[in-house]
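> Just need the structure, nothing else, for what follows:
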Amino acid sequence: MSTVRDDARKLLDSVLPGNTVITSNGATASKYTEMTGLSQKVMSENWARGGIMTGCNGFTGWYGAKMGSKTYLGGFDLEGIVKKAGKPGSWVLSRQNNRPAYGDILRHASFHVDVCLGFDGDVLLRAAGGQGGKSMGCDVIKRVRGTGPYDFKKLVGWIDIDTYFDAATSPSAGDAAMSWLYGWWKVWDGSDYYYYFFPNGSVQYTRTQPTSGSPPPAHPLNTGTCTYAAPATLVIDWNPMDGGSTRETFYNAYARATRMNATSNRYSPLVATRIN
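I've put the predicted structure just below:
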């Protein structure tokens, strides 16, 4: 895993070791409040008025802050939140051919948010608040195991923490010296793909053909991170999907190049051509 995901694992293992259950009442009440910003009293008053308040949003907001986000990541509109934070490339739409990775912040179709803990085979594992409520008389934060095989339709999408927290997202990453790379490229490996490179060090791809002035893909099929080593090596690490991680190494990515060639650890050689 990346350093960012290693940090996420250390954080979550420290607060939710094993089968730890943190409730909004009893001995763990203060810990629950620390991790959500809510108290048993506030939620009880909400429930008495007919509300359904829980700490699912508060938990992901706390998690994001602990990971170093200056923007609160506890809302349901995660796509809008990361756009306002200047990191639109970190939002990944849930598709049949992609999956979240450890530490990503998930937006469920059922108006719920929590944190991915990876997979056990084909079963999604999560760390989540909002696991109690009015019927239980308290709210709960704990580890959650899916009840069946992973279903991409149950997620709207997720915040890719590698992209969101990558050091390459600092303003200096948008150096004009790399401006030749930013924007659209047509990539061929026997079929056509279209990559969009962001100044923040992330890249997304789609199968929908753009024009040179088109905005970034509205519904990317996957997101990756880029590293560049002068004079001509560009490496893309794509988020895991289809059973493995993909790394593409462009070996002739010279400054102001309009055509690049790459090898892949999983697929055919690639040819990328700048869309001007």
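> Going by C-alpha atoms from here, please, whenever you check contacts or count neighbours.
OK.
> what sits against the nearest residue to Cys116 once chain neighbours are set aside?
Nearest residue to Cys116 in three dimensions, chain neighbours excluded: Arg126, at 4.6 Å (Cα to Cα, 6 or more residues apart in numbering). Arg126 makes contact with Asp114, Val115, Cys116, Leu117, Gly118, Arg143, Val144, Arg145 under the criterion Cα atoms under 8 Å, 6 or more residues apart in numbering.
> Now the second one, please; I'll put the structures next to each other:
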Amino acid sequence: MESDHPTHPLTGKVIVITGAARGQGAAEARALAQAGAKAIATDVRPEPDGDCRRLDVTSESDWTALAAELRETYGHVHGLVNNAGVIQRDRLGEVRPEDFADVHAVNATGPLLGIQHLAPLMPPGSAIVNVGSSAALTGYYPVAYTASKWALRGVSKIAAMELGPRGIRVNTVHPGYIETEMTAAATPAFREATIGETPLGRSGTVDDIAPLVVFLLSDASSFITGAEIPVDGGLTAHGGVKSISDAVRPGTPDTQTP
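This is a model prediction of the structure:
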């Protein structure tokens, strides 16, 4: 039986999460359910034995069907977590236009479609969380992925402005290097270099992200909208100069007097 105890800040709220079959999305769905929400987990490839509805975020017909189902079943939707995303690691001179477009379809157009179809079901006090990336705050080299996350920043800012008068908040979370299936495909050298640029000196976990998502969907953040919150161990805070700072730290060979 659900209660309105402070540990259940989302009791009675219907919240949709995309990309929720595994990894970060699955952790967010669990956290939302534990906070009392009716978490509608969706994924383009749901786990066979999981409680996850199939949704291709690039398909307008899929969003139309989901919105109709939610309207019929619940009447309202109180939250949306646009978590689904794909990575494509080609560099500027290598990426094909079709791959560039495919990444944008998932990472930028998918959230746009979600907002367009579910915002009409949202009463005042509802909230949307878009999951960006530390790549959206930097010139990270995989051009399709980085450009798509920068595009999502634009969608988020405009949505916060347009939906604010209706009492709907829109915020963006920018994870850094988080241990998931997606990052597991990166090379050891990439992982080592990224952690080396992270002031906290470690990678993140899905449980570093999920509590913030819960907070941003709850009434505790009722005056926060249009915000962009890095959850990256300080990776983007130093503007790329950590390695320089480390190199010239007193006592290193480069700074010792001959």
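> so what number do they get for TM-score?
Here the superposed chains carry a TM-score of 0.23, computed using TM-score structural alignment, normalised by the length of the second structure; 110 aligned residues with a Cα RMSD of 6.5 Å.
> Please pick the buried ones from the contacts of Arg126 of the first structure.
Buried subset of these (neighbour count, 16 or more other Cα atoms under 10 Å): Asp114, Val115, Cys116, Leu117, Gly118, Arg143, Val144.
> Secondary structure added to the residues you listed, as TSV?
Formatted as TSV, those follow (DSSP: H, G, I helix; E, B strand; the rest coil):
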residue	secondary structure
Asp114	strand
Val115	strand
Cys116	strand
Leu117	strand
Gly118	strand
Arg143	strand
Val144	strand
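> Reformat those as TSV; add distance to Lys31 of the first structure.
Shown next, in TSV, are these (distance: Cα to Cα, whole Å):
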residue	distance to Lys31 of the first structure
Asp114	17
Val115	18
Cys116	21
Leu117	21
Gly118	24
Arg143	16
Val144	19
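> Out of these, which comes closest to Tyr63 of the first structure?
Among these, Val115 lies closest to Tyr63 of the first structure (Cα to Cα), at 8.5 Å.
> Spatially nearest residue to that closest one (excluding sequence neighbours)?
Distances taken as Cα to Cα, 6+ apart place Ile105 nearest to Val115 of the first structure, at 4.6 Å, with adjacent residues excluded.
> With Glu60 of the second structure instead?
Spatially, and ignoring its direct neighbours in sequence, Glu60 of the second structure is nearest to Leu113 (6.7 Å; Cα to Cα, 6+ apart).
> helix or strand for Ala39 of the second structure, which one?
Ala39 of the second structure is part of strand 38-43 when elements are defined by DSSP states H and E.
> Counting by contacts, list what that strand packs against.
strand 14-17, helix 23-34, strand 53-54 (3 or more Cα pairs under 8 Å, 6 or more residues apart in numbering; DSSP states H and E).
> Let me see the contact set for the residue lying closest to Val187 of the first structure once chain neighbours are set aside.
Among residues not flanking Val187 of the first structure along the chain, Ala272 sits closest, at 4.2 Å (Cα to Cα, 6+ apart). Applying Cα under 8 Å, 6+ apart to Ala272 of the first structure gives the contacts Trp185, Lys186, Val187, Trp188, Arg259, Met260, Asn261.
> repeat that with 10 Å
Contact analysis of Ala272 of the first structure by Cα atoms under 10 Å, 6 or more residues apart in numbering lists 184-189, 192-195, 250, 253, 258-262.
> residue ranges for the helices of the first structure, please.
All helices of the first structure, identified by DSSP state H, fall at 3-15, 29-36, 40-48, 56-67, 78-84, 161-165.
> Check the stretch 151-258 of the second structure too.
With helices called from DSSP state H, counting those that start in this stretch, the stretch 151-258 of the second structure shows them at 181-184, 188-196, 206-217, 242-247.
> got the angle for the third one vs helix 23-34?
For helix 206-217 of the second structure and helix 23-34, the angle between their directions (axes from the mean of the first three to the mean of the last three Cα atoms, to 10 degrees) works out to 50 degrees.
> other SSEs contacting helix 206-217 of the second structure?
With contacts taken as 3 or more Cα pairs under 10 Å, 6 or more residues apart in numbering; DSSP states H and E, helix 206-217 of the second structure sits against helix 23-34, strand 79-82, strand 127-131, strand 169-175, strand 228-231.
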